[in-house]
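> Next come a sequence and a model predicted from it.
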Amino acid sequence: MGNGAAIKRGAREATGDILVFMDADGQHDPHLIERLLSRLEAGYDMVVGARSREGQASIHRGLANSLYNRLASWMTGHRVLDLTSGFRAVRAGKFKEFLYLLPNGFSYPTTVTMAFFRSAYGVAYEPVPVYQRVGTVSHVRPLKDGVRFLLIIFKIATLYSPLKLFAPTAFLFFVMGLAYYGYTYSTVHRFTNMSALLFSAAVIIFLIGLVSEQITSLVYSKSRG
């Protein structure tokens, strides 16, 4: 089924209070688990092993991950140092709250990280070295899985922070409508159907975002009530 499916199956079968995830290709040092657990004992709900730029598999992978980190930071309002790291320790009860959200593919770290931030669960990053992959070849397809990572980010943003997407989009349509109206008024001295369409789209998109934001708030208040 995929990496995410294996993670979900393992999480369901696990009986401990803390779950530790790491890649099985030799990139992560098991001796560093103690460092993650010590940060977890400090009161955090999840501790992620953050890779440095030198620890990225390639320049292209490093640039892509940097983009994901910046985009996720903007979406969540928190600084995300390593969105896609598979080396992490997490409290089992809180992790299992989001199992139904996790995809079966490679992007489970993306989903769970953003879900934890939106739920106001404590997330910490611990710098860790990453070693050369041994005995296997990466099954991540940069283009296809890169697009998939972005889609997952927008999916989670829509689910947890809808206005982060809808408000800027609505503003863009409004500016386009205003600019087009200014152009047509100066040339033909009238308000055109295209301007009306752009203004209407801006209002509709903003209202959809507003309603989605309210629904999200109700879902969270109900789940914690």
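Received it, and whenever you're ready, just let me know what you need. Computed from a predicted model, the values in this text were never measured in an experiment. Residues are numbered from 1 along each chain as shown.

> drop to CA atoms for contacts and neighbour counts, all remaining ones
Fine.

> Need the single longest helix in this structure, by residues.
As assigned by DSSP state H, the longest helix anywhere in the chain is helix 193-223.

> which strands and helices sit next to that one?
If you count contacts as 3 or more C-alpha pairs under 8 Å, 6 or more residues apart in numbering; DSSP states H and E, helix 193-223 packs onto helix 142-160, helix 162-187.

> Now distance to residue 120 and mean neighbour count too, for those, in JSON lines please.
Output for those, formatted as JSON lines (distance: least, C-alpha to C-alpha, whole Å; neighbours: other C-alpha atoms under 10 Å):
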{"stretch": "helix 142-160", "distance to residue 120": "12", "mean neighbour count": "17"}
{"stretch": "helix 162-187", "distance to residue 120": "17", "mean neighbour count": "17"}
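
> And those: which comes nearest residue 107?
For residue 107, the closest of the helices and strands packed on helix 193-223 is helix 142-160, at 6.1 Å, according to C-alpha to C-alpha.

> From the contact counts, what lies against that closest one?
By 3+ C-alpha pairs under 8 Å, 6+ apart, helix 142-160 packs against helix 59-76, helix 108-118, helix 162-187, helix 193-223.

> now the shortest one: how far from the chain's centre is it?
So the one you mean is helix 108-118. 6 Å (C-alpha atoms, centre = their mean, to the nearest Å).

> ok, now stretch 53-63?
19 Å.

> Residues contacting it, please?
With C-alpha atoms under 8 Å, 6 or more residues apart in numbering as the test, stretch 53-63 has contacts from 129-132, 142.

> related to what we said a few turns ago, with distance to residue 153 as extra columns, can I get the helices and strands packed on helix 142-160 in JSON lines?
Formatted as JSON lines, the helices and strands packed on helix 142-160 follow (distance: least, C-alpha to C-alpha, whole Å):
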{"stretch": "helix 59-76", "distance to residue 153": "7"}
{"stretch": "helix 108-118", "distance to residue 153": "7"}
{"stretch": "helix 162-187", "distance to residue 153": "11"}
{"stretch": "helix 193-223", "distance to residue 153": "16"}
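
> Below is structure B, check it against A:
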Amino acid sequence: MNQLSIILPAKNEAPALAVLLPQLRAAQPQAEIIVVDDGSTDDTRNICESHGVQCLSSPYSMGNGAAIKRGTRAASGDILVFMDGDGQHDPADVARLLDQLNRGYDMVVGARDWGSQAGVGRGIANTLYNWLATKMTGHPVLDLTSGFRAVRADKFREFLHLLPNGFSYPTTSTMAFFRSAYAVAYVPIKAAQRVGKSHIRPLKDGIRFLLIIFKIATLYSPLKLFVPASAVFFLAGFANYTYTLYAYHRLTNMSTLLWSAAVVVFLIGLVSEQITGLMYRPYK
């Protein structure tokens, strides 16, 4: 039987952990449970000690993704389960993810329904991400940004060097698995209201969410992003040339500039495609 490690990144989530940890221990009594304390200033460490749970503490906050990486390096299990430490995820759903993983998948993600989204704005953004990721990969992506997932440890560790220290580790890991032809499945879940205040800041993180859209494309196949962009520049140049040819009977600098931009964007896409291929070579 494979050893199971459950990793919970947490920053000032002591009230939630006080409720979550005993429930998690009851649901998975044989699992190794690791709480990665991301620079908390509350009783997170004491709560973990009182429940006999391993706690890895950082002297300052390094980010959600950094906590995931640290927990992954410390885990001894062949199977890793990542859960939020804020009480949103039901420990009973761990068994459902593991059951699907045992059917031959390499990653199983808990897919939230619309009612589980943290507000209308987040729901719309996640719907956009899911649609774009589905178009890029050619496979249904039901929840690109869910932090509740079960993975095979050896496969996940291949991509630790790609994971950012911030909140977008789910996006990066999902696209990396698809790129490497590792099987990904989704299990519907309902996420509860989080305990305490969210660490996500709408204004600052809005820019981050926009960057995720470009990360989706560049992590999987940059040419799928750069070729359409190049085509837009080329067609714009052609339209401008057609107009100036009939209006002024000459080729203008604007048409030349747009066509040059089309070539440059296409070449950047080619180079990015080669760099992306190098990123997925086994990391030693």
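All right, it came through fine. All values derive from a computational prediction rather than experimental measurement.

> related to what we said a few turns ago, name only those of the contacts of stretch 53-63 of the first structure that count as buried.
By neighbour count, with 16 or more other C-alpha atoms under 10 Å, the contacts of stretch 53-63 of the first structure hold residue 130 as buried.

> Dump the contacts of stretch 53-63 of the first structure to CSV, plus secondary structure and distance to residue 92 of the first structure.
Compiled in CSV, these are given as follows (DSSP: H, G, I helix; E, B strand; the rest coil; distance: C-alpha to C-alpha, whole Å):
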residue, secondary structure, distance to residue 92 of the first structure
129, coil, 25
130, coil, 25
131, coil, 27
132, coil, 29
142, helix, 30
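
> follow-up on the earlier one: of the helices and strands packed on helix 142-160 of the first structure, which is nearest residue 40 of the first structure?
Taking those one by one with C-alpha to C-alpha, helix 108-118 is closest: 14.1 Å.

> Run through the neighbouring helices and strands of the closest one.
Where contact means 3+ C-alpha pairs under 8 Å, 6+ apart, helix 108-118 of the first structure is packed against helix 59-76, helix 142-160.

> What's residue 92 of the second structure aligned with over in the first structure?
Using TM-score structural alignment, the equivalent of residue 92 of the second structure in the first structure is residue 31.

> Pull the number of nearby residues for the counterpart of residue 66 of the first structure in the second structure.
Taking TM-score structural alignment, residue 66 of the first structure has residue 127 as its aligned residue in the second structure. Applying other C-alpha atoms under 10 Å, we find 17 residues neighbouring residue 127 of the second structure.

> how far away is residue 127 of the second structure from residue 114 of the second structure?
From residue 127 of the second structure across to residue 114 of the second structure, the span is 9 Å (C-alpha to C-alpha, to the nearest Å).

> For my notes, confirm residue 139 of the second structure occurs in a strand.
No. Going by DSSP: H, G, I helix; E, B strand; the rest coil, the assignment for residue 139 of the second structure is coil, not a strand.

> Matching it against the first structure, which residue comes up?
Checking TM-score structural alignment: residue 139 of the second structure goes with residue 78.

> Can you give me every residue that contacts the closest residue to its match other than its chain neighbours?
Take residue 78 of the first structure and drop its neighbours on the chain: the residue closest to it by C-alpha to C-alpha, 6 or more residues apart in numbering is residue 117, 7.3 Å away. Residues in contact with residue 117 of the first structure (C-alpha under 8 Å, 6+ apart) are 76, 78, 123.

> so which of those residues hold up in the second structure?
Among the contacts of residue 117 of the first structure, the ones whose aligned partners also stay in contact in the second structure (both residues aligned by TM-score structural alignment, their matches' C-alpha atoms under 8 Å) are 76, 123.

> Hmm, residue 164 and residue 157 of the first structure touching each other?
Yes. If you go by C-alpha atoms under 8 Å, residue 157 of the first structure and residue 164 touch, sitting 7.1 Å apart.

> Common neighbours of the two, please.
Jointly contacting residue 157 of the first structure and residue 164 under the rule C-alpha under 8 Å, 6+ apart are residue 75.

> Number of residues surrounding residue 44 of the second structure?
Neighbour tally, residue 44 of the second structure, other C-alpha under 10 Å: 25.

> Now do residue 62 of the first structure against residue 54 of the first structure, distance only.
Separation of residue 62 of the first structure from residue 54 of the first structure (C-alpha to C-alpha): 8 Å.

> the more surrounded of the two?
Using other C-alpha under 10 Å as the criterion, residue 62 of the first structure and residue 54 rank with residue 62 on top: 17 against 11.

> which residue in the second structure lines up with residue 124 of the first structure?
Taking TM-score structural alignment, residue 124 of the first structure has residue 185 as its aligned residue in the second structure.

> Assign a three-state SS to that match, would you?
Applying three-state DSSP: residue 185 of the second structure is strand.

> got it, and residue 9 of the second structure?
Relying on three-state DSSP, one would call residue 9 of the second structure strand.

> Residue 69 of the second structure - that's part of a strand, no?
No. Residue 69 of the second structure: not assigned to a strand; according to three-state DSSP it is helix.

> Check whether it really touches residue 158, as I assumed.
No. Taking contacts as C-alpha under 8 Å, residue 69 of the second structure lies outside contact range of residue 158: 11.5 Å.

> Comparing those two, which shows the higher neighbour count?
Neighbour totals were compared for residue 69 of the second structure and residue 158, and residue 69 leads with 22 against 17 (other C-alpha under 10 Å).

> Not counting residues beside it along the chain, what's closest to that one?
residue 160 (6.4 Å).

> aligned partner of that neighbour in the first structure?
So, by TM-score structural alignment, residue 160 of the second structure is matched to residue 99.

> ditto for residue 200 of the second structure
So, by TM-score structural alignment, residue 200 of the second structure is matched to residue 140.

> Not counting sequence-adjacent ones, nearest residue to its match?
Nearest to residue 140 of the first structure is residue 106, by C-alpha to C-alpha, 6+ apart, at 7.6 Å.
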